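Participant: Generate a structure from the sequence data that follows.
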Amino acid sequence: MAVYFEHSHKVKDLQARLKLFMEEYIYPNEEIYAEQINSHDRFSEIPPIMEELKQKAKEKGLWNLFLPEREFGLGLSNLEYAPLCEIIGRSHIAPEVFNCNAPDTGNMEVLLNYGSTQQQNEWLIPLLNGDIRSCFSMTEPDVASSDAVNISASIVRDGDEYVINGTKWWSTGALDPRCKIAIVMGVSDPAAPRHKQQSMVLVPIDTPGVEVKRSLNVFGYDHAPNGHAEIEFRDVRVPAGNILLGEGRGFEIAQGRLGPGRIHHCMRSIGAAERALELMMTRVRDREAFGGRLIDQGIVQQWIADSRMEIEQARLLTLKAAYMMDTVGNKKAKAEISMIKVIAPKMALNVVDRAIQAFGGAGVSDDFILAASWANLRTIRILDGPDEVHRRTVAREEIKKYK
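Facilitator: Below you'll find the model as predicted:
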């Protein structure tokens, strides 16, 4: 039978291998991971099961799947990675197991595309190997960070060094004991044109003057051991060689970094929605109320139908955006990237919300993954550009057609 779209044999093989790995190793160990996290200071130690699973993923050849460069990964395109990232997104612990977790993926791409040979040897290789973690420090508490040119942290050249001052927050991963490097964005030339004022610099976390002040929770979840940190940089000095690409290139790097990151979030959101729908189906099939099974109720069937239709729509737009990124580049695909960045998390939130409703009180408890999944997905409507910014991008691209 003819189909509209079909993945290659290579991708189908990887899908099968990933699904098997998830069934054998990921789902059975989600509770063990949680138990190990809760058995000690949540930010001091890494659950042993995580390192065991990472080693198994390496042995199975399921490592660094996100990287298109064959030297470091499997050489997958965005279109090829999309269905794999979707599978990975079904579990909150899976991205790290396959070394496909934010913010490390974006930071690895930055180092690969914009870093010097020395910077790559020092930081990229350990990240690719999963030996260390990293964080990305752009967002600030005192400015509207949805517009990156608003940032106020300073990066000032002083002889053979740069001096960094400022406060950053929502630096995901900074609390992890394995986090060794931060990519920090700040203003290096306030007199330059608006999009040339910013630079990015590599700052080792143990540099004097770097203070991780506190952990920021997401709807009460601390996301240990990685967490989200507020960091203060006070007269932090790093070698001039730690600048990425050159002074005034920070906004350019940020735009290059955020494109793949945005669509990765969308791919994972689809996986989270699929799992929520599966959980809902099991729940309503097995539960009875008012003299009949929930699955036979008209409103529940509407939830099921709407969820399936919304997932399929979002998946197709994700694949289209990924295809365009591969064929015409991220810049020409920016409207499609912005469209799916709005649609995918909103879709996933709808599906998870319906599943929570079907579960009743159990849905908002920690006994199931739905509450945590909802909290994670809600952040995606803000991070890497809020919905309103992406809608503006889509509108502007549409308006151009009529000029």
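
Participant: use CA for all of it now, contacts and neighbours both
Facilitator: Fine.

Participant: Contacts for stretch 101-111 next, please.
Facilitator: Contacts of stretch 101-111 from elsewhere in the structure, counted by CA atoms under 8 Å, 6 or more residues apart in numbering, are 66-67, 95, 99, 119-120, 123-124, 127-128, 133-136, 172-173, 183, 253, 256-258, 260-261.

Participant: typo on my end, it should be stretch 350-367
Facilitator: With CA under 8 Å, 6+ apart, stretch 350-367 has contacts from 273, 276-277, 279-280, 283-284, 300, 303, 307, 368, 370-374.

Participant: Identify the farthest-apart pair in those.
Facilitator: For those, with distances taken as CA to CA, the pair at the greatest spread is Val300 and Ala372 (22.4 Å).

Participant: Quick one: end-to-end distance for stretch 203-211.
Facilitator: Terminal residues of stretch 203-211 lie 12 Å apart, using CA to CA, to the nearest Å.

Participant: Now do the buried residues in that stretch.
Facilitator: When burial is assessed from 16 or more other CA atoms under 10 Å, stretch 203-211 yields the following buried residues: Val203, Pro204, Ile205, Val210, Glu211.

Participant: Mind telling me what element the first one is part of?
Facilitator: Assessed by DSSP states H and E, Val203 sits inside strand 198-204.

Participant: next up, for comparison:
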Amino acid sequence: MFTTTEHGQTMHTKVKEFIETQIEPMEAQFWQDCHELNPDGNWENWRWPEAYEALRQQARKAGLWNLFLSDETLGAGLSVTDYAPIAELTGRSILAPHIFNCNAPDSGNMELLWRYGSEEQQDQWLTPLLAGKTRSVFCMTEPDVASSDATNMQATAVVEGDEIVINGSKWWSSGLGDPAVDLLIVMAYTPDESKDRHQQHSMVLVPVKTAGVKIERMLKVFGDYDAPHGHGEVSFDNVRVPADSFIGGPGMGFEIAQGRLGPGRIHHCMRCIGAAEKSLELAVHRGMKRTAFGKPLLQLGGNLERIAEARIKIDQVRLLTLYAAQKMDSQGTKAALTEISAIKVVAPTVLQEVVDMAIQIHGGMGVCQDTMLPAFYAQARALRLADGPDEVHKTMIAKLELKRHGFRRKSQSSKS
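Facilitator: I've put the predicted structure just below:
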């Protein structure tokens, strides 16, 4: 049912071999080097280990570059269904998405510029991003409002003459610490009384070195700065950019966001599946090699059942995610809204459950830096909030289900 093309299968084989031979053997040392090079939150001094750029060049030379982009000239020419199993492979590694120039938020930002950017915007920003010469950040979440409702947004992007003036604060802006970052894509409120509440927000291209842009700090995720990628808080104080810095035009922010987040959620979820597979693999090997009370750990305390449950859950979420990918390819993002929200709820939750099981099997080793399990757990727990918390996606699924059966939720302002 979910057969990939010959091209997709060939790329899958190449990516698998590259990860197994070039990335996995050195990944543990790579992240240790990152921690030693970037010991604190002083992001201005953050940098990648030397192996980072060498691996990226090697991947690009092998044609394993911009795999997420379906454009045959700019990307790998893969459909969403073709790319999904490849994204799963990259999810087995924290490093792999960066090496193939397929990491968030850059992949989503590149797809956004490819779909909605003007020719000038593409020349200035998309081309160097595709070449891996720069990095970008997506600024949406705010510290002072409940960002689960994006219409709460307080940061503003107001047109004054031939300029856009931006004021406000954003945080959890992923990738803000990367030394190569040059571009911020800022979603902000553009007041217009003539439009409804979902047509009063805009996306604006802001060079990071524009006057009034200030990186306030980097935020720790479970005590880790995630350097040199990082997740930061940034403020905008009367930041002025040319009026042609709107992507698509004023008021198009929500429309563009849906186009950006749809494919991105497929990518996130397939990477979750890859991480869950890796976690299950680690649990099995650890549980069969360690003994207690005269038996392998997996033969104690119901652990065999936990392994079985993990296998069932992983395969279920993979099938659901592939179904969403196929529906996006055949019918478009809008037709797959239920499936996209469903996988966004299920995939990080399954990853969190499988990693938790694997940590328990590992004992003390499971919570230290000797395995990737702590990083996978942080990834899973953060993704249950990123791109919309579980509760928002469940509400969306329920609304679409009611609509499918002929019911529409009454407006809050309507009288009973």
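
Participant: TM between them?
Facilitator: Structural agreement between the overlaid chains, expressed as a TM-score with TM-score structural alignment, normalised by the length of the first structure, amounts to 0.97; 400 aligned residues with a CA RMSD of 1.2 Å.

Participant: Among the buried residues of stretch 203-211 of the first structure, which one sits closest to Ala335 of the first structure?
Facilitator: Closest to Ala335 of the first structure, out of all of these and judged by CA to CA, is Val203, at 33.1 Å.

Participant: Residue in the second structure paired with that closest one?
Facilitator: Matched to the second structure by TM-score structural alignment, Val203 of the first structure sits across from Val206.

Participant: what's the answer for Asp387 of the first structure, then?
Facilitator: Checking with TM-score structural alignment, Asp387 of the first structure has Asp390 as its match.

Participant: Ok, Ile253 of the first structure next?
Facilitator: Structural alignment (TM-score structural alignment) places Ile253 of the first structure against Ile256 in the second structure.

Participant: for Val352 of the first structure, same thing?
Facilitator: Applying TM-score structural alignment, one finds that Val352 of the first structure aligns to Val355 in the second structure.

Participant: Which of the three states applies to its match?
Facilitator: Of the three states, Val355 of the second structure takes helix under DSSP: H, G, I helix; E, B strand; the rest coil.

Participant: Give me the secondary structure label for the residue nearest to the spatial centre of the second structure.
Facilitator: When CA atoms, centre = their mean is applied to the second structure, the residue found nearest the centroid is Ala104 (4.4 Å). Local secondary structure at Ala104 of the second structure is given as coil here, using three-state DSSP.

Participant: Which secondary structure state does Trp170 of the first structure sit in?
Facilitator: On the three-state scheme (three-state DSSP), Trp170 of the first structure is labelled strand.

Participant: so what corresponds to it in the second structure?
Facilitator: In the second structure, the residue equivalent to Trp170 of the first structure is Trp172, according to TM-score structural alignment.

Participant: The helix of greatest length in the first structure to strand 198-204, inter-axis angle?
Facilitator: In the first structure, taking DSSP state H as the definition, the longest helix is helix 250-286. Put simply, helix 250-286 of the first structure runs at 70 degrees to strand 198-204, going by axes from the mean of the first three to the mean of the last three CA atoms, to 10 degrees.

Participant: The following helix or strand past helix 250-286 of the first structure vs the second structure - mean distance after superposition?
Facilitator: Toward the C-terminal end, the helix or strand that comes next after helix 250-286 of the first structure (DSSP H and E) is strand 288-289. The superposed strand 288-289 of the first structure is, by mean CA distance after the TM-score superposition for the first structure, a mean 0.4 Å from where its aligned residues fall in the second structure.

Participant: from the chain's centre, how far out does strand 288-289 of the first structure sit?
Facilitator: Relative to its parent chain, strand 288-289 of the first structure has a centroid offset of 38 Å by CA atoms, centre = their mean, to the nearest Å.

Participant: likewise stretch 328-336 of the second structure?
Facilitator: Shown here is stretch 328-336 of the second structure, whose average C-alpha point lies 20 Å from the average C-alpha point of the whole chain (CA atoms, centre = their mean).

Participant: Show residues contacting it.
Facilitator: Everything outside stretch 328-336 of the second structure that qualifies as a contact, by CA under 8 Å, 6+ apart, is Ser79, Val80, Thr81, Gly259, Gly262, Pro263, Ala324, Lys327.

Participant: if we go to 10 Å?
Facilitator: Residues outside stretch 328-336 of the second structure that contact it (CA atoms under 10 Å, 6 or more residues apart in numbering): 79-82, 258-263, 266, 322-327, 337, 339-340, 342.

Participant: Then stretch 390-399 of the second structure?
Facilitator: For stretch 390-399 of the second structure, with CA under 10 Å, 6+ apart as the criterion, the contacting residues are 148-149, 337-346, 348-349, 383-385, 387, 400-404, 407-409.

Participant: Give me the mean deviation of that stretch from the first structure.
Facilitator: Compared with the first structure, stretch 390-399 of the second structure is 0.8 Å away on average (mean CA distance after the TM-score superposition for the first structure).
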